[in-house]
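S.K.: Whatever this is, show me its structure:
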Amino acid sequence: MPFYGMQLTYFQAYLKYALRQVKYTAMVCNKMATNKCKFRKFLTPLLLTCAFIFSSPLSLKSACAASNLNQLNKQQTDEYGVTTKKAQLTAFANILGELKNHYGMIKYKYETFGTTYKNLESKYTRLIRTATSLEEDSGLRPKVARRVLSSDEFQQLMIGFSDEFRDGHTNILRNTSHYYTLGIKAAALQGHLYITGLMPNIITPGTTSTKLQVGDEIIEINDTQIMLLAKENLLYTQRATAESRLERALESTINVDNRFYRTKIAGEEVKIKFRRTQVDGPTIEFTGIFNWIDFPDIKEQIKIAKELSKSYSFGDRGTESYFSVGLDNLSLAEGSIIDLGKLFNSEVSDKEQITRLKAYMIRYENKNIGVIRIPDYSPPGSIKEMFAEVLWLEKMILRLESTTDVLIIDQAHNGGGYVDYVSRLSQLFANHADGMKGVTLDVRLSDYLMLENTDGSGNSKTESNLAKLYIDKKVLEKLKEKVTNGDRWSGPLPYMGSGAIVSEGSFGLITSQNVKPYTKPVLILNDSRSGSGGDFFPSIMQANKRAKVFGTKSMGLGGPVYRSVPSITQAEMNMRCTMGFCLRSDGLPVENVGAIPDFEREVRPEDLKNNFKNLSADALKVAVDMANGKNAIDIKNHLKSRIDSEFPLLKNSPKYVMPKELILKDLILFASRTRYSALIRLNELLLLKKFQNIQDLTLINQVMQDLEQLGDDIILTGFDITCADILTQ
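M.R.: Alright, predicted model coming up:
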């Protein structure tokens, strides 16, 4: 019996608890008869005592788990103290007030989703007053009779409130760093959850009748379908695009960040059902038993996992990427890859060396392909490290300009970072005589913007909080003027680049300045795990027709963050919010849209099994086509034919159908038929057509009617396709 020791631990814990209850249950029997209001207080331990006497070991474990959960909830209630409706309503009012004063996306969210403070205030005030959770309100769980939400339930409700904005930069979170795992690394691909690796060096992952493999699908947890569990997580995911929201919701069923999701019980037993699809054999299903492990510090957990991991797993952030892993498995001829970064570092001083970034050149199909790997735009340390990396990239670009035919920038899984990093990186590719256009930024103005930062002694270190935004000086003066005049919104002003012309509607100007820019074709590798700066850099390059994007749509985090509150009064939660709304120079918002790929190539379960060699080959072949001057349509057709040959089984396999709940939330909730709304609807319609989803013809017809009203004048960047093209397909 593999978990006999675990069961004995539960038995001993419960035995001590039950005996203690027996002692005082006898003493209070008279009180129960005379004081009805105390009856419920003593009924629970009495029933648990009966369960101890008459139950099987499995029932004992369940009863003990329930007892642990009750103790956990009580501990959290005692710790946070938001235990009355009055306190919860006050805390909610503080959170709402913070957003009203500082949130810079509300106009766009209203135009796109119909989101208003009034509607949200009404909904969440009702839920607090009726002590109702979001799962209960959504019909995912039966209503529980309670007088008031526990502190933990209230915090979970506020996390769900933040999710209503569909903004990955606007978060309301628990003040905790706890992270719960079952010892399995997993990634959501095409609406399913697949194993990408295990953590045997951290914990014993569990026992299964069949040895687990990368690419095995997780289909059930405790006899519940994985998608049903993901539906609950979707209430709290706080992501922007439908794809990234579903990915996060699925992956959080087995690896749980307690800041966002419900608390798990450390040691609790979990049964998981797996499915393995075999090319040369039958599909098999098998189960395994695992236990929740609590890491008190999520950052420490991630650090340990990276240190002890023997190989890259899809989803890992860092210098390695699935593209570089695929290259290693392509069996290219010896000498085909030259490590330029290592060579450059050997020629400079220790202070000038950068090892976090990678640069190399590949000889492939008679072309020299340069590759730069940038894991994120937030190097560890101070702002000095950021400038050091940009200088390193500047020198590397100079070498690549003279030695390569095309450049691949690998920014897969790039979570963003410094705004200034993105701006300066873009300068290295501004080969147009007039430079490139950045974006516009419409800021929610407040007195907070004018507050001066101090060094602790009252001495001012910067002009104001505005200085943290890396805004051009001319634009900065314009914002100060508007704040002084009492304006609440700045209007769209230049951002990411210099403000040569400071007028509403003008874009930031990105020029090469004193840097010699790269002039050859550029291909950016991007995916749904890239966001913020990982949205903006490919978006700026794409909007200026300076690069093509390969992969999948990014997260869609479309505005900078400047306002963070470590502890909301009476809520005992921390929050941050987006300061403003950004618009690309081609008229497309980044928020909820992301950088849309010119050449779409998803990571598939088969890629996990072949170590991404087909995916890396596809990227290289697209780069070669670009170097040869092929047009986008021919490159797309070439890529499609390769994908069809790589995945022949997909032609006969069931098509993935996006859950109706996601479609309803991300399409039906669009309140007005504006330009922004129509562009996002067009993108989602492409998604529906791609998956051949015909479950909701009414929904598709509604979207098509919206598009018909616009005509064929709006082009969705990245697809080179008009509304009319979609309607006639």
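
S.K.: can we go C-alpha only for contacts and neighbour counts from here?
M.R.: Fine.

S.K.: Contacts only, for Arg276.
M.R.: Going by Cα atoms under 8 Å, 6 or more residues apart in numbering, Arg276 touches Gly215, Asp216, Glu217, Thr283, Ile284, Glu285.

S.K.: Over to Leu48?
M.R.: By Cα under 8 Å, 6+ apart, the residues touching Leu48 are Ala18, Ala63.

S.K.: compare with the first, here's sequence two:
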Amino acid sequence: QGEMNDFVSSLRSQFETRYAPVQWKKELRDWSLDEEIALLQEKIDGGSLSVKQFQQEVARFFHRLDDYHCSVLFFSTEASSLPFLVKKVEGEYHITYIDESKLDTKTFDIAVGDRLISFDGRAVDETVKELIRVPDGASPLTEQSLAELTLTNRRGSKAHICPKGPIRITVEKQESGKRNSYELVWSYSPELIQNPLVKMGPKGYVSPFDVASKNPQLKCNIDMKVAGFHPHSLGEKQTYLPPLGSIVWESPYEGNFHAYIFLTPEGKKIGYLRIPHYMFDEKHIEELAPILARFEQETESLVIDQLNNTGGNIFFLYGLLSMLTDEPLKTPLHHMRLTQGDVMLAYAMLDALKAVSNNDEAQMIWGPTFYGYPVNYQTVVLLRNYYQHMIDQWMAGKLFADPIHVYAIDTINPNPKVRYTKPLLVLINELCFSGGDFFPGILQDNGRATLMGVKTAGAGGYVTAQMPDNLVGINLYSLTASLAIRQDGTPIENLGVSPEIYYELTKEDILKGFKPFAEAILKAVSEL
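M.R.: Predicted coordinates for the structure are as follows:
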């Protein structure tokens, strides 16, 4: 119990110090840190929690926040999976993907589009509902989709119960309506990490896992991915969309971005660009630049596919946006949660920036661009304003700072070399997180693009991560350290970004390889 109490005490301290959307969560969900900590403490005081059970209670604490930036990961090697995925459409669960390297469809008469009737002797919906993290959350489609991914992909690192052994499923053939039952076996990886409270020695033990080498932002995003490559996973190079038309040019297969130019039935040339996430850097901006330059020369409009986008680096995101406009784009404001560490950093950065007095000196430090975002003396002025704002707010006693743009970048100026100026159609869905919220939100707020799909997840702020030394198996946890505000004054957190053109996947999409979705996209493009 001592280790559990120690962790809960440190968790409370971090939330009191760092968590920015406290008041917003109170208004939206009547959330209270005191009440949530008391619930967790009550479980510990019962005196019978195992480490695994404690981890599950900690996971529930994070889930009840209804905040996709707030997550916790545990040290665990345990995992279970089945070689297929399902999705609920029109009240039924249909198989959307089969890993045929692990499921012989000649032996098991199962195909994409077939209906899953039962799962381990239960109605599928019963099990999926148990896997939904926040039953009353602000983004029910997101919760449903995440639970569907979890149904056949469980991980101890997320405090899941990982089944092993046989499981019986019943599948209804789409064409004939015939039902067949099959016994499959979970692909199971055992837990190799012993319970440190029992086996691993005295307090102060540090796990041999090299947690310091992990990028917390990347880790939290990638953790939403399903193991293996397939077009329904998160953050993949290609999605489930079929080609939107006759392809007349396509980017090299070995590149990081799937892009092509296609012909519509009317003979118009339209561009397509897949953005799987924003965890890219400077060289990837350089890869995108000639693609967008070609699109500007040859196409009449551009479809940007950011379905299942897991977010990432704000500077790459701003750099990409700078190449999609010929007018400055306004960015969201952020309420930041400040600590002494932020203020100390602000003083250090202001001191370092004193020496920069012109464009050349700014570019000597950062180069001509930073993650594709153009660098000049104005960049330095903005940074000075940003760090001075931190100091001023701290001196005024404001731990929850008045809103400011991240790094004081209030507008994204057009790229000096590459600018795509034609109409944009951006595809979004419930599995677009963080940068996947901000990218379409900025375009929408500035009237630069038309959005199509369903509301994004609503992860609206930037993230800090904690990697605490402990003996209860906590790898890391992340907190939302800012609350982003759109141009109309509403937060992105929980509300997400809603499309102008609503399109939710249908049963026909799954049965026909998503051709109805592609046809709807073509119709939308023709009307831009």
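
S.K.: just the buried members of the contacts of Arg276 of the first structure?
M.R.: Buried members of the contacts of Arg276 of the first structure, counted by 16 or more other Cα atoms under 10 Å: Gly215, Asp216, Glu217, Glu285.

S.K.: Map Thr241 of the first structure onto the second structure.
M.R.: Alignment note (TM-score structural alignment): Thr241 of the first structure maps to Ser139 of the second structure.

S.K.: what's the answer for Asp598 of the first structure, then?
M.R.: In the second structure, Asp598 of the first structure lands on Glu500 (TM-score structural alignment).

S.K.: The nearest residue to its match once chain neighbours are set aside: helix or strand, and which one exactly?
M.R.: Nearest residue to Glu500 of the second structure, sequence neighbours excluded (Cα to Cα, 6 or more residues apart in numbering): Leu451, at 5.5 Å. Secondary structure assignment for Leu451 of the second structure, by DSSP states H and E: strand 450-453.

S.K.: Ala571 of the first structure falls within a strand, correct?
M.R.: No. Assessed with DSSP: H, G, I helix; E, B strand; the rest coil, Ala571 of the first structure is coil; it does not lie in a strand.

S.K.: Identify the residue of the second structure aligned to it.
M.R.: Under TM-score structural alignment, Ala571 of the first structure pairs with Val472 in the second structure.

S.K.: so after the longest helix along the second structure, what's the next helix or strand?
M.R.: Ordering each helix of the second structure by length in residues (DSSP state H) puts helix 377-395 first. Note on helix 377-395 of the second structure: by DSSP H and E, the next helix or strand toward the C-terminus is strand 404-405.

S.K.: can you tell me what part of the first structure that following strand aligns to?
M.R.: Residues 493-494 of the first structure are matched to strand 404-405 of the second structure when aligned by TM-score structural alignment.

S.K.: can you check stretch 443-453 of the second structure too?
M.R.: Aligning stretch 443-453 of the second structure against the first structure (TM-score structural alignment) gives residues 541-551.

S.K.: Okay, buried residues for the matching stretch please.
M.R.: For stretch 541-551 of the first structure, the neighbour count (16+ other Cα under 10 Å) marks Met541, Gln542, Ala543, Asn544, Arg546, Ala547, Lys548, Val549, Phe550, Gly551 as buried.

S.K.: Export those as TSV, with columns for distance to Thr208 of the first structure.
M.R.: What follows is those, written out as TSV (distance: Cα to Cα, whole Å):
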residue	distance to Thr208 of the first structure
Met541	48
Gln542	47
Ala543	50
Asn544	52
Arg546	50
Ala547	47
Lys548	44
Val549	41
Phe550	38
Gly551	34
